[in-house]
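Asks: Mind folding the following:
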Amino acid sequence: MEWLTLALSIACGGLVGFSLALTGGGGSTLAVPLLLYVVGMGDVHLAIGTSALAVSLNAYANLIPYARAGHVRWKPAIIFSALGIVGASVGAEIGQMVNGRQLVGLFAVLVLFVAMMMFKPRVQGAAGDTEPPGRWMALRLSGTGLGTGAVAGFFGVGGGFLVVPGLIFSARMPMIDAIGTSLFGVGSFGLTTGLHYAWSGLIDWSVAGLFIAGGIAGGWAGASVAGRLASRRGVLHQIFAGLLFTVGIYMLVRTYLL
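Replies: Got it, this is the predicted structure:
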């Protein structure tokens, strides 16, 4: 592997990990275009498989500082992820059957959708407003997890942009807890997707390792400043949403016009 590819893989992983830990979503959506257009990976399905595995392990690593700070709600996380894993398995199998060019086009639309969601202000949960995991909350968590997992598996993303609002809606938890808890779902969905792609030989293990190394460093940095930047996180979301919007447009233009 050339030194430039090595450096770009680590740097791109760091950017994804930092965003994932700081905002709980959007970073994993950026992983595939980074692998395609910055690292230079030519196969779309290979990029999706590699990013899914890398993002999953980054999410699990970034979960640790949130758990230590008491910002992970384990029961909702497990309920949400249980059916989400089923959805991710189905989505990953369908995604592998889609033509690469069509998949990039659909992925570009997803990136634009995520950007628009990040432009909108998020609904904040109140501190201490988490419900005990009763029957109705479990049903809400399971249904939202199933749909989120299917989207995550199809596109090879962690789905944090859906997991965070899904947890706030389903379990009425505060934002900082939703971000920390979401990392368990992101890791579970990404690992499920990554294993399906690995079974088909669609993972570049060397790039994945570098991406993970950069992502862990970036993720721990993001987690360390998450609490301090709570009042400015809205601005960070706006900036990152603008970046995603630009990436989405670029992907559409490159796929259909160039």
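
Asks: hey, let's count contacts and neighbours off CA atoms from now on
Replies: Will do.

Asks: ok, residue 3 - contacts?
Replies: By Cα atoms under 8 Å, 6 or more residues apart in numbering, no residues touch residue 3.

Asks: which element is the residue nearest in space to the middle of the chain on?
Replies: In the chain, the residue lying closest to the centroid (Cα atoms, centre = their mean) is residue 158, at 3.0 Å. According to DSSP states H and E, residue 158 maps onto no helix or strand at all.

Asks: Identify the residue nearest it in space, chain neighbours excluded?
Replies: Nearest residue to residue 158, sequence neighbours excluded (Cα to Cα, 6 or more residues apart in numbering): residue 186, at 4.4 Å.

Asks: Over to residue 216?
Replies: residue 58 (5.4 Å).

Asks: For the helix or strand where residue 58 lies, buried residues please.
Replies: Using DSSP H and E, residue 58 sits in helix 44-68. Neighbour counts over helix 44-68 (16 or more other Cα atoms under 10 Å) mark 44-66 as buried.

Asks: which parts of the helix or strand following that helix are buried?
Replies: The first helix or strand that comes after helix 44-68 along the chain, using DSSP H and E, is helix 74-97. The neighbour-count check on helix 74-97 (16+ other Cα under 10 Å) flags 76-92, 95-96 as buried.

Asks: Check stretch 125-133 too.
Replies: Buried residues in stretch 125-133, counting neighbours by 16+ other Cα under 10 Å, are found at 125, 130.

Asks: Give me the contact list for it.
Replies: 75-76, 137, 168, 171-175.

Asks: What's the local residue count around residue 136?
Replies: 11 (other Cα atoms under 10 Å).

Asks: Distance check, it against residue 142.
Replies: As judged by Cα to Cα, to the nearest Å, residue 136 and residue 142 stand 10 Å apart.

Asks: want to put them side by side, so please do this one too:
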Amino acid sequence: MILAAALAIMVGLTLGLLGGGGSILMVPVLVYGLGLPAKTAIAASLLVVAATSLVALIPHARSGNVHGRTGFLFGAAGMAGAFGGGRIGVHLPPTLLLLAFALVMLGTAFALLRPRSENAPTTSVNGPHAGVGLILVEGTVVGLVAGMVGAGGGFLVVPALALLGGLPMSRAVGTSLLVISLQSLAGFAGYAGHVELPWAVLGVVILFSSVGALLGHRLHGRVPERALRRLFGYFVVGMGLFVLSRQVPAEVQASPMYQAVFVARWPFWAAGAALSAVVLVMLWRDNRLVGVSTGCAELCRLPSDPTVRTSWRPRFLLGIVLGGAASGLFAGRGPTWALGSFDALVGGSSLLKVSVLVLAGVLIGFGARAAGGCTSGHGIVGMAQGARSSLMATLAFMIGGFATTWLVLPH
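Replies: Model (predicted):
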């Protein structure tokens, strides 16, 4: 119950800060944290998200971040769609719905993270530029999807309000809470009578998620709109990959192609070809020199250099992290710690292992700065350009690596 309460606070924090996404977390909390059946968890999630959204809506409304006309139009259409979605969802397999759900999330994230064109219309502070018909259609579709799978639909509502409705991100977040509360209640009504709910447990979950929602609102006003947009986009990417990885059919996971791509380790020649293709494409298309240590050095300048926020390198590093996380999710396993050799070489407590890792990171960072680049910068990009300095640096890297391996590993 303690873990479920902590995760409920996180759900509310997400709703209050981003205007959505928390409902995606709520179903796993109820299923894996509290052990509720799937259909019960879906119905309960709709009720919890509706109550939490209403709590989060109050401070946003006081701050003037709720556009009533758009919210009620979108919400009314969403209620109709969510009620119908709840009725349909009782009879459909959740795997198929969640697969489509994850693909929509990834498409939404792409739209949010894509750089805006200079000629693109700016959002209106006074109201939406979309017609009533378009708002009703959007609301019905979003409500239908949200009602079927037990999500509030905020990850769809916020982009729709911001990208198509013409609302600034701050008002889109506040207005989305009104929409989410309305359509979540309607979706819950669609499931009502088909499941039995543990009301005492739900009361505790709603309490903790409401606390998180109020905290999220206080943080919301301190985050710039552009940063909030990116944060929401990356959040949706992570959630989409998580949902997608959990809904891959067993027969697909057992196929040789899936095993070769996601589970088995790639042969050295395939990994090398993939790395070289990425490096050469970025060098040829955008004249960008790929380097991990250079990106880390830029991140260190973030507090004092505002231009780092617009640089591509931090996003490149984030992509590496997301790619590794996606690989682990689809493979069904976590990090192997250097194929188990780290645990074999460094025994003892976790504190000792963490200390060794921190020391290794400091040495790698110092060496990369002293050499003007790391193994990726010199060994891949520099060698591709035929730079003599990169040739010497790569030779030194290899000699040092072979020497360390000979000294550390038994032979």
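
Asks: Give me the TM-score for this pair.
Replies: Superposed pair, TM-score by TM-score structural alignment, normalised by the length of the first structure: 0.84. Supporting alignment: 246 aligned residues with a Cα RMSD of 2.6 Å.

Asks: What's the residue nearest to the centre of the first structure aligned with over in the second structure?
Replies: In the second structure, residue 158 of the first structure lines up with residue 152, judged by TM-score structural alignment.

Asks: who's in contact with residue 242 of the first structure?
Replies: Counting by Cα under 8 Å, 6+ apart, residue 242 of the first structure makes contact with residue 115.

Asks: That one is in what secondary structure piece?
Replies: Using DSSP H and E, residue 242 of the first structure sits within helix 233-256.

Asks: pretty sure residue 75 of the second structure is touching residue 184, no?
Replies: No. The criterion here is Cα atoms under 8 Å, and residue 75 of the second structure misses it with residue 184 at 9.6 Å.

Asks: Please say which position in the second structure the residue nearest to residue 158 of the first structure maps to.
Replies: Checking TM-score structural alignment: residue 186 of the first structure goes with residue 180.

Asks: That match - how many residues pack around it?
Replies: Close neighbours of residue 180 of the second structure, defined as other Cα under 10 Å, add up to 37.

Asks: wait, what's in contact with it?
Replies: 49-50, 53, 75, 152-154, 157.

Asks: quick one: which of the residues you listed is nearest residue 369 of the second structure?
Replies: residue 154 (43.1 Å; Cα to Cα).

Asks: That closest one contacts residue 24, doesn't it?
Replies: No. Look at residue 154 of the second structure against residue 24 with Cα under 8 Å: they stay out of range, at 9.4 Å.

Asks: if I look at residue 50 of the first structure, how far off is residue 153 of the first structure?
Replies: From residue 50 of the first structure to residue 153 of the first structure the distance is 13 Å (Cα to Cα).

Asks: With residue 247 of the first structure instead?
Replies: Taking Cα to Cα, one finds residue 247 of the first structure at 21 Å from residue 153 of the first structure.

Asks: Looking only at neighbour counts, state which of the two leads.
Replies: Relative neighbour count places residue 153 above the other of residue 247 of the first structure and residue 153, with 34 against 19, counting by other Cα under 10 Å.

Asks: Which residue of the second structure sits opposite residue 91 of the first structure in the alignment?
Replies: Residue 91 of the first structure maps onto residue 85 in the second structure, by TM-score structural alignment.

Asks: do the same with residue 36 of the first structure
Replies: Counting by TM-score structural alignment, the partner of residue 36 of the first structure is residue 31.

Asks: In contact with that match, which residues?
Replies: By Cα under 8 Å, 6+ apart, residue 31 of the second structure lies in contact with 37-38, 41.

Asks: need the contact list for the alignment partner in the second structure of residue 27 of the first structure.
Replies: Aligned against the second structure by TM-score structural alignment, residue 27 of the first structure finds its counterpart in residue 22. Residue 22 of the second structure is in contact with 10-15, 49, counting by Cα under 8 Å, 6+ apart.

Asks: Recalculate using a threshold of 7 Å.
Replies: Residues near residue 22 of the second structure by Cα atoms under 7 Å, 6 or more residues apart in numbering: 11-12, 14-15.

Asks: Just the closest of the residues you listed to residue 196 of the second structure, please.
Replies: residue 11 (22.7 Å).

Asks: ok, how many other residues are close to the corresponding residue of the first structure for the closest one?
Replies: Counting by TM-score structural alignment, residue 11 of the second structure corresponds to residue 16 in the first structure. Counted by other Cα under 10 Å, the residues lying close to residue 16 of the first structure total 30.
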